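Peer 1: Next comes the sequence, and after it the predicted model I'd like to discuss.
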Amino acid sequence: MKQLKFECPECGTEFTITANQPKAKERIEALKKAGIDVSNLFAMQGADGSDFVASVQNGVISILEDNDAIFQNITHQGTIPNRHLFRRWVMAQMFRMIYITTPSSGYRKPMGFTEVIRSMGYEYQWKMLINELYAQYKMSSYSDSDNFRDRNRWFNKEVALDMANDYVKKLNKRFEGLKQRKCKGIPYKRICGKNIFVEDFDAKVLRPLYRAIFEMQNAFDPHSLWKAVKKFNGLRIKMPHDTIQSAVWIDAYKGSGAFFTMQNMIRFHNCFVVNDFGKQLSKNNALSFLNKKAEEYKKEGWRLIGVLKKMLDDNNIDVANKIREWRK
């Protein structure tokens, strides 16, 4: 942990600043990777909780604004690649999914995009959601508002509640369709390796789930939402692999995948965007256009798949060829 000591020029009092602000530290690391001397830079936190990069020159501390020459130099060079920060693996995953849906892929029977997602299995959606909400909780605790906004747009309390209620409906239907047996004259059913008396199903299975859903409804910060969803998941009886996933989750998955793929194409692959009026946009305007479309379609994520496919066509990108390049 980096520390900086300095004295007040008026009274001579010595101060120590500990640099431990994650977002500002990421910016300093980006500068370092770009070849900038960062030996005189450190991270500080303001009274409002925001963090920023500061420099010290001849004993004088100054805050670096976004329009500082150092940051402007980085902007002119382009976005600095950071696979962890910008989720570059999402683009590779989306390209593979698009490839499978393409008739020329070589598959005997090309799958639709929704079918590809469903092939991941029902339980995948819960594993993915919990990991996503945990990441959002960490982002919020580090005041990473930009990345939190981009990810919470797609996976949030509304999606979690829909998934939970959808699960309860599917569980009820599944239990009703099970063969009924008897133990000492008392009806029971066997589900997922467990024997449950029919008369106990409501009290011992459904009610705990409803209580967990109530906790989700009353979760008003990322941490409590993550905990509530994790609790609900721990109470669930696992469903068969081919159980249809929540329609709302599938749509959010499409929107998120398309959004981060286009974001990476603009940032790292020199791809351009043609707006609704046929005008080719600059890099910054393209990112603004993408954010606008994401907000417009945040409850219709499937529409962003269309925007992504148009962007691929406009940039003459052949997904199959791109995948072959990656394999080489």
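Peer 2: That came in fine, so what should we check first? Just so it is clear, the model here is predicted, and its values are computed rather than measured.
Peer 1: going forward, measure contacts between C-alpha atoms and count neighbours the same way
Peer 2: Fine.
Peer 1: How much space separates residue 232 from residue 126?
Peer 2: 10 Å (C-alpha to C-alpha, to the nearest Å).
Peer 1: Overlap in contacts, those two.
Peer 2: Residues touching both residue 232 and residue 126 (C-alpha atoms under 8 Å, 6 or more residues apart in numbering): none.
Peer 1: now the helices for this structure?
Peer 2: In the chain, the segments counted as helices under DSSP state H are 22-33, 69-77, 83-86, 88-100, 113-118, 122-141, 145-152, 157-176, 207-217, 222-235, 247-268, 283-296, 302-314, 319-327.
Peer 1: most tightly surrounded among the ones you listed?
Peer 2: Highest mean neighbour count among the helices of the chain (mean count of other C-alpha atoms under 10 Å): helix 247-268, with a mean of 22.
Peer 1: ok, residues contacting it?
Peer 2: Contacts for helix 247-268 (C-alpha under 8 Å, 6+ apart): 78-79, 81, 86-88, 90-91, 94, 114, 117, 125, 151, 154-155, 159, 162-163, 271-273, 283, 286-287, 290, 294, 297-305, 308, 311.
Peer 1: another structure for you, compare them:
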Amino acid sequence: MKKGIDDMSEWITNGLPPVGVLVEILMYSGNIHKDMVIRDKYGNYTFRDYVDKYVSAWRYIKEESNKGKLNNTNKKENKTMMKNTKENRVATMQTAGLDTKKYFSVNFPEGLKPGSSISIIINDDGQAVITNKSEIDNYNEIAEKIQNGYVRNTKLHRRWVMAQMFRMLNYKDKWSNDPDRAGYNYYLNTMYNYEYQFKMLIDELNVLAHLEKEDKEVLEERTRFFNKEVVIALCSDYYRKLRKYVETLKIKHCKKEPYVRIGNKDIFMKDIINKLYDPILRNIKLMETFETYKDLCDSLKVFVNYFVDYYKLPWNTPKCAEWKDAYKGAGAYYTMMNMAKFHNCFVVDDENGRELKGMAAVRYIDSESKNNVGYGYRLFAMMNKMIEDNNFNWKNRLEEIYSEKK
């Protein structure tokens, strides 16, 4: 018996512990760790820090002998913390000689849209009150969404996308000085394999499935780029390129029966239509009938498991044109939004040549994205012009931001 395993009767081998409860877990290796069960982004319950299949049993953590003392201490601390009210804090500041008449505290509702305005008045009790009723009425709904794991914040606009965009734009192959082996397109075509399109799209569809229930406005924004049409186009692209790839393969024979090897899987030529091509087409037709992103996401997962991962195309297979256009469009849109909101950049109105900044720039970029659905390359060109017009350097801008924080 391994050290630390003193009483196996305490260990539970069936099921998982309650969500969020810290327990001890016993690994098949004999090691004991502390961990808890969480719900992952796909809705599955799993251990937070360790892989489920390596856990042989779990048990509740034993109470320590001095727990009573700790509880007494915590009660004292909690009692002290309960006294930490606004009135007591004000009294403490006044005792320290600070004039508190010119200060007041305000709790802002979460989820305020960019450009929103609120009015603040001082009521008869001397308290600051937000008078924007529509935002206050919205507060309970927002609180419910927070409990459901979804927090709306239209001000941030996926800032990590901007970082990824500039990483790709500024990429250079350190092993070559060839200008063709640098930049956004080279990075996209060579750093991500063909299967990446499906994995990325599944993650996006998971988000859209949540937004479909929680936030129709943000759903409309994100489906300007990745939507049902792109899913169908990508699966159809896989079908066409798979057939072309099979035509290039060397035909082998097993007991005089011709077959080909696709990736690491063998399939007889007599079965290739009934067992491969037709099932792919049936799955694509089925996807066209789905009306929710939850159903579409589940169907795409099945498609990837049964076909894309099973009958792999070569690593350097050209990516789907519709997917690439959506990828460029989404990246350009969120990059421009962040440049306008957080980096004081302007955008030029093509109709009159005016330089738009702040919320005027945000509204213009949003309008252009609505007018160019399915034409992501136009937003990509617009982003490149915005970068050039502002002489924007991402690396220098980051250095400025961090130097300001210091």
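Peer 2: Alright, I've got the coordinates. No experiment lies behind these values; they were computed from the predicted model shown.
Peer 1: can you redo the helices of structure 1 as CSV with distance to residue 193 of structure 1?
Peer 2: Below are the helices of structure 1 laid out as CSV (distance: least, C-alpha to C-alpha, whole Å):
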stretch, distance to residue 193 of structure 1
helix 22-33, 46
helix 69-77, 57
helix 83-86, 39
helix 88-100, 34
helix 113-118, 24
helix 122-141, 17
helix 145-152, 36
helix 157-176, 13
helix 207-217, 19
helix 222-235, 15
helix 247-268, 27
helix 283-296, 43
helix 302-314, 37
helix 319-327, 42
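Peer 1: Map residue 213 of structure 2 across to structure 1 for me.
Peer 2: Aligned by TM-score structural alignment, residue 213 of structure 2 pairs with residue 141 of structure 1.
Peer 1: ok, now residue 391 of structure 2?
Peer 2: That one, residue 391 of structure 2, aligns with residue 316 by TM-score structural alignment.
Peer 1: Neighbours of its match, how many?
Peer 2: When neighbours are counted by other C-alpha atoms under 10 Å, residue 316 of structure 1 registers 10.
Peer 1: how far away is it from residue 322 of structure 1?
Peer 2: When residue 316 of structure 1 is compared with residue 322 of structure 1 (using C-alpha to C-alpha), they lie 11 Å apart.
Peer 1: Next: residue 265 of structure 1.
Peer 2: 12 Å.
Peer 1: Then residue 206 of structure 1?
Peer 2: Taking C-alpha to C-alpha, one finds residue 206 of structure 1 at 48 Å from residue 322 of structure 1.
Peer 1: And residue 126 of structure 1, by the same measure?
Peer 2: Counting by C-alpha to C-alpha, the gap from residue 126 of structure 1 to residue 322 of structure 1 is 31 Å.
Peer 1: Equivalent analysis for residue 185 of structure 1, please.
Peer 2: 64 Å.
Peer 1: cool, residue 292 of structure 1 as well?
Peer 2: 28 Å.
Peer 1: again with residue 73 of structure 1
Peer 2: Computed with C-alpha to C-alpha, the distance linking residue 73 of structure 1 and residue 322 of structure 1 is 31 Å.
Peer 1: Kindly report the same for residue 56 of structure 1.
Peer 2: For residue 56 of structure 1, the distance to residue 322 of structure 1 - C-alpha to C-alpha - is 46 Å.
Peer 1: With residue 212 of structure 1 instead?
Peer 2: 45 Å.
Peer 1: got it, and residue 110 of structure 1?
Peer 2: 18 Å.
Peer 1: cool, residue 223 of structure 1 as well?
Peer 2: 39 Å.
Peer 1: Alignment lookup: residue 22 of structure 1 to structure 2.
Peer 2: In structure 2, residue 22 of structure 1 lands on no residue (TM-score structural alignment).
Peer 1: okay, now the spatially closest residue to residue 22 of structure 1 that is not a sequence neighbour: neighbour count?
Peer 2: Leaving aside its sequence neighbours, residue 22 of structure 1 sits nearest to residue 142 (C-alpha to C-alpha, 6 or more residues apart in numbering; 6.4 Å). Neighbour count of residue 142 of structure 1, defined by other C-alpha under 10 Å: 16.
Peer 1: hang on, residue 142 of structure 1 packs against residue 24?
Peer 2: No - applying C-alpha atoms under 8 Å, one finds residue 142 of structure 1 not in contact with residue 24, separated by 10.1 Å.
Peer 1: Now for these two: what residues contact both?
Peer 2: Residues touching both residue 142 of structure 1 and residue 24 by C-alpha under 8 Å, 6+ apart: none at all.
Peer 1: where's residue 261 of structure 2 relative to residue 338 of structure 2, distance?
Peer 2: 47 Å.
Peer 1: Same check on residue 75 of structure 2?
Peer 2: For residue 75 of structure 2, the distance to residue 338 of structure 2 - C-alpha to C-alpha - is 46 Å.
Peer 1: same check, this time on residue 34 of structure 2
Peer 2: 40 Å.
Peer 1: With residue 230 of structure 2 instead?
Peer 2: For residue 230 of structure 2, the distance to residue 338 of structure 2 - C-alpha to C-alpha - is 25 Å.
Peer 1: Please name the residues that touch the closest residue to residue 53 of structure 1 other than its chain neighbours.
Peer 2: Nearest residue to residue 53 of structure 1, sequence neighbours excluded (C-alpha to C-alpha, 6+ apart): residue 43, at 4.8 Å. Residue 43 of structure 1 makes contact with 18-21, 24-25, 51-54 under the criterion C-alpha under 8 Å, 6+ apart.
Peer 1: now, which of those lie within strands?
Peer 2: Of the contacts of residue 43 of structure 1, the ones assigned to strands by DSSP state E are 18-19, 51-54.
Peer 1: I'd like a version of the residues you listed in JSON lines, one that adds neighbour count and distance to residue 202 of structure 1 as further columns.
Peer 2: Shown next, in JSON lines, are those (neighbours: other C-alpha atoms under 10 Å; distance: C-alpha to C-alpha, whole Å):
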{"residue": "18", "neighbour count": "14", "distance to residue 202 of structure 1": "54"}
{"residue": "19", "neighbour count": "19", "distance to residue 202 of structure 1": "53"}
{"residue": "51", "neighbour count": "21", "distance to residue 202 of structure 1": "50"}
{"residue": "52", "neighbour count": "21", "distance to residue 202 of structure 1": "53"}
{"residue": "53", "neighbour count": "22", "distance to residue 202 of structure 1": "56"}
{"residue": "54", "neighbour count": "18", "distance to residue 202 of structure 1": "59"}
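Peer 1: with the residues you listed in mind, which one is nearest to residue 134 of structure 1?
Peer 2: The nearest member of those to residue 134 of structure 1, counting by C-alpha to C-alpha, is residue 51 at 21.7 Å.
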